[in-house]
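>>> pasting the sequence and the predicted coordinates here, then a few questions.
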Amino acid sequence: MAAPPDDDPEVALVHPNFAEALRVYARIGWLSFGGPAGQIALMHREFVEERRWVGEATFLHALNFCHLLPGPEAQQLATWIGWRKHGLRGGLAAGLLFVVPGALVMFGLSLLYVTAAGLDWFTALFLGIKAAVLAIVVEALIRIAGRALKTPFLRGVALAAFFALAAAGLPFPLVVLSALLLGWSAARWRPDWLKLAAGGSDASPPAGSAWRQSLSAVMLWGALWAAPMLLILATLGRGHILWDIGVFFSQLAVVSFGGAYAVLAYMAQEAVNGFGWLRPGEMADGLGLAETTPGPLILVTQFVGFLAAWRDAAPFTPLFAALLGGALTLWVTFAPCFLWIFSFAPWIDRLERSAGLKGALAAVTAAVVGVIANLALWFALHVLFRRLERTRWGVDLPVLESVDPAAALLTILAFILLFRVRLGIIPLLAICSAGGLLLDFG
């Protein structure tokens, strides 16, 4: 699949050779800390400002396109840039090198987690991490809300999404699909409710070969996505945990608009209450580990798959089963990302001009604010209180006398460090972890 020539008129662009591109993609993969905002800023500096591989307008144009897709937008943007410069092999190289460093680190951290679990010092260390994660999620909520909730309609979508999840217990995919439909309808009939930015690309529509490229990509990557699931079905059957892991995270890959924070509460609900893979609070541990690794935060799914298979390993050893579970989770999480990019990249200009798609994206982004608010509430309850009680309406409420003083103190520290001192994510996690150890040994 050939990429189009990069003819951005804004700057005299540089076309690197493939070996040079590989070195830059690997460097970005190992340095991409700080979540999507930091990762996108890093790529903008590398590709637009310093190396001039992509023009400013083209970069922003592609970023908007990636926001339309489910999955981690930073990884998909890296994949698109690789495709833009060197076609299919460039997209594969850029996308894989964005994920592989963090995945390797996450495998090591997940193994440490399961082998050290139960030790007092380890529990104390992760109490500090959970407190830091709660502050990080609240900061993400404030940042995204400020950017996304531009109109009363969008604020209403966010509020409805929050209550649909927190009070009504509706499934996350239903919330996302409802927001898509609301946004598309508003863009068609009441665009003033959305205040969408005008404009779009002036480029000509895709050539006829775009259909052939898209269909080829769908067939190839659809087959690759399904291949390990067919192997599991033929050898282990539907009753094995690897089948459940593959099916669940394949479904999640289709509805994961808004990044890791948006799907985490739904993932936690299913992994803890639905499948019984994790214990309450372990999802916060997983996100804390993901925050310390390079690459997309959605690598927290790898942690879940690793733990799930470790605890239900038959007929394998726990370590081998966990490696299979983590690898399968990575496969079904990121194979769809390549499918979306390689299928839709030839149509980027037409998609950018679609008011309906822009409206759908705006409403989904608003709904994500409500989803992250639900996640923040879920984390707060599980971090700050030792015991929750289910009401007759199906809502978990905290038992006030079960508040954890150490967790409350560490949470206050985390909020001060993040919102007042403006500390970075890695130092924040380190200081809060050390605080948990000090409180435990004190």
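Done, it's in. Residues are numbered from 1 along each chain as shown.
>>> drop to CA atoms for contacts and neighbour counts, all remaining ones
Fine.
>>> distance between stretch 348-358 and the chain's centre?
Relative to the centre of its chain, stretch 348-358 is centred 23 Å away, using Cα atoms, centre = their mean, to the nearest Å.
>>> with stretch 122-136 instead?
20 Å.
>>> mind listing what's buried in that stretch?
Within stretch 122-136, the residues scored as buried using 16 or more other Cα atoms under 10 Å are 123-136.
>>> kindly report the same for stretch 153-169.
For stretch 153-169, by 16+ other Cα under 10 Å, it's 153-166.
>>> got CSV for those, with distance to L60 too?
Output for the buried residues of stretch 153-169, formatted as CSV (distance: Cα to Cα, whole Å):
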residue, distance to L60
F153, 26
L154, 23
R155, 25
G156, 28
V157, 26
A158, 25
L159, 29
A160, 30
A161, 28
F162, 30
F163, 33
A164, 33
L165, 32
A166, 34
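>>> and the comparison structure, right after this:
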Amino acid sequence: MSSVGNLKEIGSLFFRLGLVAFGGPAAHIAIVHKEVVVKRKWMDESHFLDLMGATALIPGPNSTEMVLHCGHHRGGLRGLVLAGVSFILPACILSGLLAYLYTEAVKIPNFSDYMIGVKPVVLILIFQALKKLAPKAIKNYSLAFVTLITFALCFIGVNEFISLLVGGSIGLILGLYKGDTRVKSFPLLSIFYIFTKIGAILFGSGYVLITYLQKELVENRGWLTNSEIADAIAIGQFTPGPVLSTSTFIGYLLGNSTGALVATVGIFLPSFVFVYFLNPYIPKLRDSLKFSLLLDGVNAASMGLMAFALYPLGRISFLHPGALIIFLVTLILTWKVPKLSTVYLVSISILLGSILTFFNIGQQWP
């Protein structure tokens, strides 16, 4: 097939996946594997696994970086750019639209009361992500210690990047020691800087993004509230594609459509750069013992960051007794129907919150 034909195939495939890829990074990578390795045979299993390992060595959204690697493998630099834009664009457009509707909806009297069911569901989503990722990241007692140290550092107010760096370094040192072989208006330049910085240092699952957003936008600058961050993360679950498309939503809250564009470009740009420069060195990196030990430490530390995100969200999630009711209902649903789509889960929580608010149930604690 000609290079033009390759590019058309790349664009078509990843745009379609960007429209239907719900379920988070692990699900996205499974879908990409099925399409690229099993169905189209662009590469073999071993090379796909090498690419997966490489994405974990660099910051940024893992599933998006896998898409970028596959695009580069099939179509070079043009394939990398086309695959990334095709995969990211649908989610970002939908997130921007939802952000516009959200800013209009807050004008509705008592709108926040109708949204009481959203924040508890965010807690469940983080719990689910931790349940899936923690067993892979925390493979021994040393890495469990790294997770706890990172959580503790965040709890006492240490910068999240410093916490992650310390956790990763401790993991490396312990591994070597043991001989282990395993719509407001804010400056656009500031918005771009914040989201580019996050995109350049974000290790682990996209859900770790919550911790960075809370630190940068709530604690450091006071531009948003914890409640607004929770709403953005939850409503962002309506969209397929990368979890980091939530940045489009938050960018809109900070600077309307221009802010949404700036935040989106900022958070995804580092991934394009990292993948482009890393791709030729993947065969060498996979054989590096020290890199693998450092990676284990960073992955375990990211679990600590994700767990810490539960703390500030939990404090604002149960301000109304109705929120506790919705939390219990959705928790039972996820237990009984573990494969229930995130879209359905968030939709059910909003519906329950609206019903309880309409009938004035559970609005105040006794």
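Arrived safely. The structure presented is a predicted model; accordingly, all values stated were derived computationally and were not measured.
>>> overlay them and tell me the TM-score.
Once superposed, the chains reach a TM-score of 0.92 (TM-score structural alignment, normalised by the length of structure 2), with 353 aligned residues with a Cα RMSD of 1.8 Å.
>>> can you redo the buried residues of stretch 153-169 of structure 1 as JSON lines with distance to P318 of structure 1 and secondary structure?
Shown next, in JSON lines, are these (distance: Cα to Cα, whole Å; DSSP: H, G, I helix; E, B strand; the rest coil):
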{"residue": "F153", "distance to P318 of structure 1": "49", "secondary structure": "helix"}
{"residue": "L154", "distance to P318 of structure 1": "46", "secondary structure": "helix"}
{"residue": "R155", "distance to P318 of structure 1": "46", "secondary structure": "helix"}
{"residue": "G156", "distance to P318 of structure 1": "46", "secondary structure": "helix"}
{"residue": "V157", "distance to P318 of structure 1": "44", "secondary structure": "helix"}
{"residue": "A158", "distance to P318 of structure 1": "41", "secondary structure": "helix"}
{"residue": "L159", "distance to P318 of structure 1": "42", "secondary structure": "helix"}
{"residue": "A160", "distance to P318 of structure 1": "42", "secondary structure": "helix"}
{"residue": "A161", "distance to P318 of structure 1": "38", "secondary structure": "helix"}
{"residue": "F162", "distance to P318 of structure 1": "38", "secondary structure": "helix"}
{"residue": "F163", "distance to P318 of structure 1": "39", "secondary structure": "helix"}
{"residue": "A164", "distance to P318 of structure 1": "38", "secondary structure": "helix"}
{"residue": "L165", "distance to P318 of structure 1": "34", "secondary structure": "helix"}
{"residue": "A166", "distance to P318 of structure 1": "35", "secondary structure": "helix"}
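>>> and the two most separated of those residues?
Taking every pair in the buried residues of stretch 153-169 of structure 1 and measuring Cα to Cα, the maximum separation is 20.0 Å, between F153 and A166.
>>> okay, which residue is most central for structure 2?
What sits nearest the mean C-alpha location of structure 2, by Cα atoms, centre = their mean, is G206, with 1.7 Å.
>>> tell me the contacts of that one?
Residues in contact with G206 of structure 2, defined by Cα atoms under 8 Å, 6 or more residues apart in numbering, are P25, P61, N62, P242, V243, L244.
>>> which of the residues you listed fall within helices?
Counting by DSSP state H, the part of these found in helices is P25, N62.
>>> what's the match for L77 of structure 2 in structure 1?
Aligned counterpart of L77 of structure 2 in structure 1: L88 (TM-score structural alignment).
>>> export the buried residues of stretch 122-136 of structure 1 to TSV and tack on secondary structure and distance to R45 of structure 1?
Converted to TSV, those look like this (DSSP: H, G, I helix; E, B strand; the rest coil; distance: Cα to Cα, whole Å):
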residue	secondary structure	distance to R45 of structure 1
T123	helix	39
A124	helix	38
L125	helix	35
F126	helix	34
L127	helix	36
G128	helix	33
I129	helix	30
K130	helix	32
A131	helix	32
A132	helix	28
V133	helix	27
L134	helix	30
A135	helix	28
I136	helix	24
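>>> tell me which residues are up against stretch 224-238 of structure 1.
L242, W243, D244, G246, L328, W331, V332, A335, P336.
>>> top of those residues by number of neighbours, please.
Among the contacts of stretch 224-238 of structure 1, the one with the most neighbours (other Cα atoms under 10 Å) is L242, at 28 neighbours.
>>> can you tell me, leaving aside adjacent residues, what's nearest to that one?
Once flanking residues are discounted, L242 of structure 1 sits nearest to G325: 6.3 Å by Cα to Cα, 6 or more residues apart in numbering.
>>> which ones are touching the one you found?
L242, I245, Q302, G305, F306, L307, A308, A309, W310.
>>> the second one -> structure 2?
Pointing back at I245 of structure 1 there. In structure 2, I245 of structure 1 lands on I191 (TM-score structural alignment).
>>> next, count neighbours for the spatially closest residue to that match that is not a sequence neighbour.
Distances taken as Cα to Cα, 6+ apart place A263 nearest to I191 of structure 2, at 6.1 Å, with adjacent residues excluded. Counted by other Cα under 10 Å, the residues lying close to A263 of structure 2 total 32.
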